[in-house]
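Novice: What would the 3D arrangement of this be:
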Amino acid sequence: MANPPKIFLLINRAHAAIARAAERKTKALAELSMPQHGVLVLLSKRDGQTVTQLAKALSMRKSSLSGLIDRMVDRGFVRREKDAEDGRVVRIYLELAAENLVQRTVPFVQHVNGLLLAPFDAVEQEVIGRFLTHLAENAESVIDQVDLPEERE
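Specialist: Next up, the predicted model:
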């Protein structure tokens, strides 16, 4: 390839485009933001996670996620409960109203995922998945290896 893709630019543009479009649809479909939807999906797969676990899975700061969960508690989507074995630990649980929302929104997300991957054959889809996983798991360590240029006088 003569000119490799400009990863930072393309990832930023792709993220902004998909986030804008998905946010618009999840708001219309279920009055949910994308981060709220992410919390609900994660809890539907494994209920009773901690804020720390959810924040890590969603690549969010715990402080940002705590406020988001406060709003979700107010809407009756989730509840907080102290851990039975360690009272210092608070777990987040899905409420019935949110389970119904997840059942409505997950098929939409799966359909969109299919549409986005449709132009690519199975081998290309596997490469896309590997690349994005690599990026998510290794970006910090790769970038941390690069020394900043010295300031010029």
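
Novice: contacts, neighbours, all on C-alpha from now
Specialist: Fine.

Novice: Spatially nearest residue to the most centrally placed residue in the chain (excluding sequence neighbours)?
Specialist: Geometric centre of the chain, nearest residue: residue 58, 4.0 Å, by CA atoms, centre = their mean. Nearest residue to residue 58, sequence neighbours excluded (CA to CA, 6 or more residues apart in numbering): residue 38, at 7.1 Å.

Novice: Packing partners of the helix or strand hosting residue 12?
Specialist: Secondary structure from DSSP states H and E places residue 12 in helix 7-30. Using 3 or more CA pairs under 8 Å, 6 or more residues apart in numbering; DSSP states H and E, the elements in contact with helix 7-30 are helix 34-45, helix 96-117.

Novice: Here is the second sequence; please produce its structure so I can put it next to the first one:
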Amino acid sequence: MIEDEIRELLDRISAEMRRDYAALLREFNLHVGQEQLLCRLWRSDGMTQIQLSESLNCEPPTITNMVKSLESHGFVVRKRDPEDGRVSRVYLTSAGRNLCEPVERIWNKQLDKLLTGILPEERLLLRRLMKQMADNLS
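Specialist: Okay, the predicted model is just below:
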């Protein structure tokens, strides 16, 4: 059935991209998923862990573990919110900010590899279909 083939292709693409990302990110002491957390902070530094959890659609304990790991590598620091001491905010360090460009290069390299041989008009169709699939899951 075509549905089986689609599922298998989605699984294969996901697994291979994750494997490739893992290998490329390892050079920067990052694990898959941590670059997404950093990306959120590059756009909006000082987010709370709850905001990160909601933004990344991850459970709070997962975010806590990611933040601890990133903190241990010197990429982020946690600071108490000056207005609400119960809230912890996550801030990039200079080392964390310096990862933005290399991580974006990794993303672009992977996207170029993935889209090789796909014409511009096919990319537009692919984007529309993927957006529909993402919306179907929401």
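
Novice: Report the TM-score for the pair.
Specialist: The pair, once superposed, lands on a TM-score of 0.83 when counted by TM-score structural alignment, normalised by the length of structure 2; 138 aligned residues with a CA RMSD of 2.2 Å.

Novice: what residue of structure 2 matches up with the residue nearest to the centre of structure 1?
Specialist: Structural alignment (TM-score structural alignment) places residue 58 of structure 1 against residue 56 in structure 2.

Novice: Let me know which of the helices and strands packed on helix 7-30 of structure 1 is tucked in deepest.
Specialist: helix 34-45 (a mean of 18; mean count of other CA atoms under 10 Å).

Novice: and that one, which stretch of structure 2?
Specialist: So helix 34-45 of structure 1 sits over residues 32-43 in structure 2, by TM-score structural alignment.

Novice: chain center to that stretch: distance?
Specialist: Offset of stretch 32-43 of structure 2 from its chain centre (CA atoms, centre = their mean, to the nearest Å): 5 Å.

Novice: got it, and stretch 31-46 of structure 1?
Specialist: Worked out by CA atoms, centre = their mean, stretch 31-46 of structure 1 lies 9 Å from the chain centre.

Novice: do the same with stretch 63-81 of structure 2
Specialist: With CA atoms, centre = their mean as the basis, the mean position of stretch 63-81 of structure 2 lies at 16 Å from the chain mean.

Novice: Could you list the buried residues of that stretch?
Specialist: 63, 66, 67, 68, 69, 70, 71, 75, 76, 77, 78 (16 or more other CA atoms under 10 Å).

Novice: Endpoints of it, how far apart?
Specialist: Using CA to CA, to the nearest Å, one end of stretch 63-81 of structure 2 lies 18 Å from the other.

Novice: Give me the residues contacting it.
Specialist: Stretch 63-81 of structure 2 is contacted from outside by 29-30, 34, 49, 52-53, 86-97, using CA atoms under 8 Å, 6 or more residues apart in numbering.

Novice: change it to 10 Å
Specialist: Stretch 63-81 of structure 2 is contacted by residues 28-31, 33-35, 37-38, 41, 45-54, 56-57, 60-62, 85-99 when judged by CA atoms under 10 Å, 6 or more residues apart in numbering.

Novice: so who does the match of residue 58 of structure 1 touch?
Specialist: 33, 36, 37, 40, 50, 63.

Novice: and if you look at residue 101 of structure 2?
Specialist: So residue 101 of structure 2 contacts residue 107 (CA under 10 Å, 6+ apart).
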